[in-house]
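*Asks:* Okay, sequence plus prediction incoming.
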Amino acid sequence: MPSLAEFQAGFTHDLVRDQPPQSGPFARPAFAVYRNTWRKALREALRANYPVVAALIGEEVFHRLASEYIRKAAARSPILADYGAGLDETIAASQLHGMLPYLADMARLERLVTQARNAAAAEPIGPDFFATLAPDRAERVWLNPVPSAHLARFPTPVVTIWRAHQGPDQPKSLSPDWRNEQALIVQRGTAVAIDPLDRASFDFAAMLVAGNPLGVAATDTIARHPDADIAAILTRVARSGAFTINREDNP
């Protein structure tokens, strides 16, 4: 008689394998029904968490991609709103990467959207935060990213492609400029926002995320980008909903 650990391992293996088992304790009609229902739930969870990836490759190809992913990555929780970690790696290792070199980046971006959606809420600074800040204190202020905030760089124009796929009408064709893109992903109100960032704004925000005070972030950004408009960047930071005041470092 198998141990509990062996039973669980066999159950999981037969649940996610490509073909149903033909022999053994799980080669029964009741298990087949459960297996098909569970696999369908996982595919639907992937489709919900990666809607643009699914739209870009179509139903049939997405079904095959989802089946390959399910075979490699069983769900770690019955809560499927977070399912799909590592789909970008599955895409990058497949033939899809050669045909659609931006697809893995799209999966990475949509994974960040999922993480932002499921993050804990936090109160960000308001749009007038810097206007009310005393000049002699501004350089020594530390800001923390809210739990839902993520910064990401991409070697492909996935932010442009993602934004084109929002709304009821899907684009029939796209010809974005092939360039690197940077973005801030954050839960804003009831929806996740993806804000494109220029390099100076991205580097400034990255300095804050790394734990630097405003003065250091501004000095570093100007050194890298002499034409950077720090006032405009501060306005963007304040209105982004992505940063909160660090109470420990700002007594």
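*Replies:* Right, received. Where do you want to start?
*Asks:* drop to CA atoms for contacts and neighbour counts, all remaining ones
*Replies:* Will do.
*Asks:* next structured bit after the strand or helix carrying Arg111?
*Replies:* Under the criterion of DSSP states H and E, Arg111 resides in helix 103-117. Following helix 103-117 in sequence order, the next helix or strand is helix 135-138 (DSSP H and E).
*Asks:* Now do that next one: which elements does it pack against?
*Replies:* In terms of contacts (3 or more CA pairs under 8 Å, 6 or more residues apart in numbering; DSSP states H and E), helix 135-138 is packed against no helix or strand at all.
*Asks:* what about that helix, distance to the chain center?
*Replies:* Relative to the chain's own centre, helix 135-138 is displaced by 35 Å; criterion: CA atoms, centre = their mean, to the nearest Å.
*Asks:* All the strands of the stretch 51-200 of the chain, residue numbers only.
*Replies:* 143-145, 150-154, 181-188, 191-197 (DSSP state E, counting those that start in this stretch).
*Asks:* got those as a markdown table, with mean neighbour count columns?
*Replies:* A markdown table is the format used below for the strands of the stretch 51-200 of the chain (neighbours: other CA atoms under 10 Å):
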| stretch | mean neighbour count |
| --- | --- |
| strand 143-145 | 22 |
| strand 150-154 | 18 |
| strand 181-188 | 23 |
| strand 191-197 | 18 |
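*Asks:* Below is an additional structure, to be compared with the one above:
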Amino acid sequence: MSNHACFAQALLSADSTCPAGLCSSNGADPASRFAVYRNNVQGSLINALTEAYPVVAQLVGQAFFNAMAGLYVQDFPPHSPLLNDYGQDLADFIQGFAPAAALPYLADMARLERLRVEAYHAADAEPLPPARLLAAMNQPDRLGQLCLRLHPSLRTLHSAFAVVSLWAAHQSDAAWPTFDLHQGQHALVLRNALEVEVIAVDLGAMTFIDALRNHWPLEVAAAYALDAQADFDLGQCLGLLLAHGALIDLQPHQKA
């Protein structure tokens, strides 16, 4: 292992041993200076996780979150110089973290908050003018073969828990509305202008949106949605996507 790799490994280790070969230009104890540097590095990574997963931290308490994040930091070093990228697999870590087993929804909350970070930093795109979609809908013989392009920030999450309601309840100091935590929800996450929105949608809408993300034409996406939910309302779903700036273009489907 190179000196650089040993130094990097020691920075994230729980072992307080100072790497061999370090020296200080002013005569100070290298071990004490390295300990300060290591604490700063690990503290910065834990703070980055707290910023990215605020509701997760609120659900377990800051002390528990710091301890859990500290263990994560030791096993999962950063792979990017951007702190925004750090913690992409924290949800999977939480899924297998035994002390958090009493909160089975915690991993999905982490997944939702990671999608919010991704949406915030996604590329910009101009929303589709409603008039273009209206013009296309006035040509029903061609409408079904059109592909709708979605905003680059758009993400979806299928959860067995009411993570959207739980997330929303943590966004203000108001009294929590009544909801069943064990009632699954489908989450739509996207950036509308400068605001990242989290929206609960029904199964048909989620199936339709996922089909669009897989580049299926409108008629196929609608058929999948109707198979998933017999009362799926295409017009209502398109209206939702338009209202939140989720549609950016429409073009004829290119057959393989």
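*Replies:* Received the coordinates, thanks. Note that the structure is predicted; figures quoted are calculated from it, not measured.
*Asks:* closest one to Leu87 of structure 1 among the strands of the stretch 51-200 of structure 1?
*Replies:* strand 150-154 (16.1 Å; CA to CA).
*Asks:* Check the mean deviation of that closest one from structure 2.
*Replies:* Taken against structure 2, strand 150-154 of structure 1 registers an average deviation of 0.8 Å after superposition, with mean CA distance after the TM-score superposition for structure 1.
*Asks:* Which residue range of structure 2 does that strand align onto?
*Replies:* Counting by TM-score structural alignment, strand 150-154 of structure 1 falls onto residues 155-159 of structure 2.
*Asks:* Equivalent analysis for stretch 215-232 of structure 1, please.
*Replies:* Taking TM-score structural alignment, stretch 215-232 of structure 1 hits residues 219-236 over in structure 2.
*Asks:* Could you pull out the buried residues of the matching stretch?
*Replies:* Going by neighbour count (16 or more other CA atoms under 10 Å), the buried part of stretch 219-236 of structure 2 is Glu219, Val220, Ala221, Ala222, Ala223, Tyr224, Ala225, Leu226, Ala228, Phe232, Leu234.
*Asks:* Next: stretch 46-56 of structure 2.
*Replies:* Quick answer for stretch 46-56 of structure 2 (16+ other CA under 10 Å): Ile46, Ala48, Leu49, Thr50, Ala52, Tyr53, Pro54, Val55, Val56.
*Asks:* Please apply the same query to stretch 75-82 of structure 2.
*Replies:* Buried-residue list, stretch 75-82 of structure 2, by 16+ other CA under 10 Å: Pro77.
*Asks:* what does stretch 117-131 of structure 2 give?
*Replies:* Applying 16+ other CA under 10 Å to stretch 117-131 of structure 2 flags Val117, Glu118, Ala119, Tyr120, Ala125, Pro127, Leu128 as buried.
*Asks:* measure the first one to Gln88 of structure 2 for me?
*Replies:* To tie it back to what came earlier, the one meant is Val117 of structure 2. 10 Å (CA to CA, to the nearest Å).
*Asks:* which residues does Ser240 of structure 1 contact?
*Replies:* Applying CA atoms under 8 Å, 6 or more residues apart in numbering to Ser240 of structure 1 gives no contacts.
*Asks:* about what we covered before: dump the buried residues of stretch 219-236 of structure 2 to JSON lines, plus distance to Leu181 of structure 2.
*Replies:* Putting the buried residues of stretch 219-236 of structure 2 into JSON lines (distance: CA to CA, whole Å) gives the following:
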{"residue": "Glu219", "distance to Leu181 of structure 2": "34"}
{"residue": "Val220", "distance to Leu181 of structure 2": "33"}
{"residue": "Ala221", "distance to Leu181 of structure 2": "30"}
{"residue": "Ala222", "distance to Leu181 of structure 2": "29"}
{"residue": "Ala223", "distance to Leu181 of structure 2": "30"}
{"residue": "Tyr224", "distance to Leu181 of structure 2": "27"}
{"residue": "Ala225", "distance to Leu181 of structure 2": "25"}
{"residue": "Leu226", "distance to Leu181 of structure 2": "27"}
{"residue": "Ala228", "distance to Leu181 of structure 2": "23"}
{"residue": "Phe232", "distance to Leu181 of structure 2": "24"}
{"residue": "Leu234", "distance to Leu181 of structure 2": "28"}
